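> Quick one: sequence and predicted model below, then my questions.
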Amino acid sequence: MTQDHAEVIALGALGWLAEADLLDTFMSATGAERDAIRAAAESPEFLGAVLDFALMDDTWVRGICDAQNLSYDSLLRARAALPGGDLPHWT
């Protein structure tokens, strides 16, 4: 997967989080501020954080993937294509 494609998936995930009323939970977990999210969404590192957050809950993964018509492993593959995503998973 290319980084550009991964960024599109992450932006879709961010939109889904907002529609699912999980944006406040995301902001609380990451320290992101509502007013700064739009600008931060241009950063591949921030988009990686969006996917890190989304990957914490299988229900969220399924919801995001269903909304974007993606296979359920797409978020993990997208995360691997963004900065910091090549780190090993120990669990």
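Nice, thanks for sending it over. Numbers count the residues shown, from 1 in each chain.
> going forward, measure contacts and count neighbours with C-alpha atoms only.
Fine.
> list the contacts for the spatially most central residue of the chain?
Among the residues of the chain, the one closest to the centroid is Leu51, at 2.4 Å (CA atoms, centre = their mean). The contact partners of Leu51, taken as CA atoms under 8 Å, 6 or more residues apart in numbering, are Ala10, Ala13, Leu75, Leu76, Ala78, Arg79.
> if we go to 10 Å?
Applying CA atoms under 10 Å, 6 or more residues apart in numbering to Leu51 gives the contacts 6-7, 9-11, 13-14, 45, 61, 75-76, 78-80, 82, 85.
> Spatially, which two of the residues you listed are the most separated?
Greatest spatial distance in these: Glu45 and Val61, 19.1 Å, computed using CA to CA.
> Pick out whichever of these two has more residues nearby.
Val61 (22 against 16; other CA atoms under 10 Å).
> show me the contacts for the more buried one.
By CA under 10 Å, 6+ apart, the contact list for Val61 reads Ala13, Leu51, Phe53, Ala54, Leu55, Ala67, Ser71, Tyr72, Asp73, Ser74, Leu75, Leu76.
> try it against this one:
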Amino acid sequence: MQFPKSDRTTAPSRSAEAAETLALQALAWIAAEPERLSGLMATTGLWPDEVKTRAGDPAFLGGVLDYLLADEALLLGFCGEAEIAPETPARLRVALPGGAVEV
């Protein structure tokens, strides 16, 4: 059985919008603390102005969620402050480029 590939030329789905919103919230939370931001910059190789410029790019936002999901302490800290379940970022991650697992 083949699954249809997503077509990014159509309007984003509600889950993609929710994923982008959550990733932007995570980015703001990361950027609020210099140590967290320096970790993201070291991982991505981007400077703060580049991070700001790329904040509207769904692929970059997927990377922000990947960064968050790769560090349990960061994940739990963000989810605690955002008052969301720790599995929410992973659930929404699949809606952004690079997050869907194709079979």
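Here it is on my side, so go on. Note that the coordinates shown come from a computational prediction; the quantities given were computed from them, not determined experimentally.
> care to give me the TM-score?
Once superposed, the chains reach a TM-score of 0.88 (TM-score structural alignment, normalised by the length of structure 1), with 88 aligned residues with a CA RMSD of 1.4 Å.
> one step back: list only buried entries from the contacts of Val61 of structure 1.
Ala13, Leu51, Phe53, Ala54, Leu55, Ser74, Leu75, Leu76 (16 or more other CA atoms under 10 Å).
> Excluding chain neighbours, give the residue nearest to the third one in space.
Leaving out its chain neighbours, the residue that sits closest to Phe53 of structure 1 by CA to CA, 6 or more residues apart in numbering is Phe26, at 7.0 Å.
> aligned partner of that neighbour in structure 2?
When structure 2 is aligned by TM-score structural alignment, the residue opposite Phe26 of structure 1 is Leu40.
> and if you look at Ala6 of structure 1?
That one, Ala6 of structure 1, aligns with Ala19 by TM-score structural alignment.
> And the strand or helix carrying the match of Phe26 of structure 1, what does it pack against?
Using DSSP states H and E, Leu40 of structure 2 sits within helix 34-44. Contact here means 3 or more CA pairs under 10 Å, 6 or more residues apart in numbering; DSSP states H and E; on that basis helix 34-44 of structure 2 packs against helix 14-31, helix 48-54, helix 58-69.
> ok, average deviation of the shortest one from structure 1?
Think helix 48-54 of structure 2. For helix 48-54 of structure 2, the mean deviation from structure 1 after alignment is 1.2 Å (mean CA distance after the TM-score superposition for structure 1).
> deepest of the helices and strands packed on helix 34-44 of structure 2, which one?
Neighbour counts (mean count of other CA atoms under 10 Å) averaged over each of the helices and strands packed on helix 34-44 of structure 2 peak at helix 58-69, with a mean of 21.
> what's that one aligned against in structure 1?
The aligned range for helix 58-69 of structure 2 in structure 1 is 44-55, by TM-score structural alignment.
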